[in-house]
Every structure is written in structure tokens, then in C-alpha cells.
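Engineer: Provide a 3D model corresponding to the input given below.
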Amino acid sequence: MNEEKKPDDLSDEDKRRHPRFPLRAYADLQYSTKKWEAHVLDLSESGARLAILGEHLLQKGDPLRVHIQLEDINLLTSPKKQLSLHGRLIHVREHLLGFEFQPDTPVDKTLLYELLTQIENGH
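Structural biologist: Purely as a prediction, here's the structure:
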């Protein structure tokens, strides 16, 4: 049964520009002057799924800064142990957040690609 999907049947998964890879890491979320701890659940070149720890009033569209801690991930070449990203929330379901982002600096962009390559290759 190979039914073809019509464009308006596309799910969230199908709309993504980049594949997501599972990643378990700690992160700090920052919105204005507020801060939360979160767990990263998965990551792509332009987005992440996060589980926020604690109460929040964040809403879709809110601008966020996210710092992913990489101390526990053995990156081969980078001495940098924190990936800094900025973007906005694209969905909020209780404590699960969808975050669309861009790396803060060229160094963060390189770190992101290196991290995704390692995850993809199973390291």
C-alpha cells in the first residue's frame, strides 16, 4: 500500500529541512532575563527538540538563546565545550519545545557540523 502523500498531508517530520539526530545533552535556555535548564532530545542543522526543566510561560515565536553543554561529548577537534545558538520557538507542548536556530558564530557553526557528523556516524 504505497499511497502518495499530498503536500497538505505533510507532517512536522516531513516539513523539516534537515534530518534530526538523537542527542542527549544538557542545555541552558535564556529568554530575556530568565533562564532554565533543559535536556536536548534531538538536533539538526537548523532545529532542536528540548525538554525544559521547571515551570515556564514560553510561547511559540518567543526568541531564545540556547547553550548546549558538550563536556560529556568527546569531540575530536574542538576545544570549545559549549554550542551557542539563537533562534525562536516554533512549537511548545507543555515541557517539550521545538527550537529553530542559527549558530551564534562561525566557530559555533563549525562545532554544530562536527557534532552532527559525529552523531550521524555513531560516535
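Engineer: CA only for contacts and neighbour counts going forward, please
Structural biologist: Will do.
Engineer: which helix or strand contains the residue nearest to S46 when sequence neighbours are not counted?
Structural biologist: Distances taken as C-alpha to C-alpha, 6 or more residues apart in numbering place F101 nearest to S46, at 5.3 Å, with adjacent residues excluded. Using DSSP states H and E, F101 sits in strand 96-103.
Engineer: mind giving me the packing neighbours of that strand?
Structural biologist: In terms of contacts (3 or more C-alpha pairs under 8 Å, 6 or more residues apart in numbering; DSSP states H and E), strand 96-103 is packed against strand 47-53, strand 82-93.
Engineer: here is a second sequence; please produce its structure as well for comparison:
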Amino acid sequence: MSSEPDNSEPLNAEKRRYPRFTLRAYAELQYSTKTWEAHVLDLSESGARIALLEEHLLQKGDALRVHIDLSNVNLVASDKKRLDLHGRIVHVREHVLGFDFQPDTPADKTLLYELLMHIENQ
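Structural biologist: Sure, this is the predicted structure:
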């Protein structure tokens, strides 16, 4: 994990409210009754870039639930090892999705902030 903000998409940088940080983690995406395995590429307080490992027909605007596996991240304050998020796809570029999200619960919000602080301090 790197603490450097991801500036790989400069055209979208002015739209972002929060800096993105590189994160490599497994995730599960759910849309309706379908589920995909995915990799999280980067993360901020309100968005993520996620690569799907399988073919999909997801489109901008689709509502998703995303579960990020944090079992390989050593967080101090939380025993929770899965970050649960819900939101919408904001862009699709082949197998990479831009995802604008909110944490599912107050515990997920706390876990998200702890994760971001952990990444930033690496």
C-alpha cells in the first residue's frame, strides 16, 4: 500500500472531494442477485476504483453493494475485517469501475476512516 494520492485520472481530479490512496484488497461486488469477485485499486472517503475479475454488463448509475476484505490489513482499533459499502457506479472503463459510496453502518464508517489513516501513515 502506498500513501501517495492516485492522480492517474487528472480529468476527474477536480470532481473529487477527497484524495484517493492506493489500496490492494479483494472485494465482492453485488448487483441485484449477481455477485462478482473484484480487486480494489484505490480508495477515498467516498469513492473507489475497482477492477472486476470476470465479464460483466454493469453500467454507470447501477447501484452496488461492495464488501472489501481487510483480513490482510493490520488495523489497530477495529476487529472488523470486512468493510461494507453501498453506492453507485460513476464510470465504467472495460473491467475497471469508478464507485461512489457510503459506508453501510456507523461501524463501517469508523473502519473506513481507520483504514484511510492506516494507508496514509504507511
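Engineer: what's the mean deviation for the helix or strand following the strand holding F101 of the first structure versus the second structure?
Structural biologist: Past strand 96-103 of the first structure, further along toward the C-terminus, the next helix or strand under DSSP H and E is helix 106-120. Following superposition, helix 106-120 of the first structure is found to deviate from the second structure by 0.2 Å on average (mean C-alpha distance after the TM-score superposition for the first structure).
Engineer: ok, and what's touching helix 106-120 of the first structure?
Structural biologist: 21-23, 43-45, 75, 78, 80, 83-85, 103 (C-alpha atoms under 8 Å, 6 or more residues apart in numbering).
Engineer: tell me who's in contact with L52 of the second structure.
Structural biologist: W36, E37, A38, H39, H95, V96, L97.
Engineer: ignore what I typed, I meant E45 of the second structure.
Structural biologist: Contacts for E45 of the second structure (C-alpha under 8 Å, 6+ apart) come out as Y18, P19, R20, L112, Y113, L116.
Engineer: ok so, going back, export the contacts of L52 of the second structure to a markdown table and tack on neighbour count and distance to P10 of the second structure?
Structural biologist: Formatted as a markdown table, these follow (neighbours: other C-alpha atoms under 10 Å; distance: C-alpha to C-alpha, whole Å):
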| residue | neighbour count | distance to P10 of the second structure |
| --- | --- | --- |
| W36 | 15 | 28 |
| E37 | 15 | 27 |
| A38 | 21 | 24 |
| H39 | 20 | 22 |
| H95 | 15 | 19 |
| V96 | 17 | 16 |
| L97 | 22 | 16 |
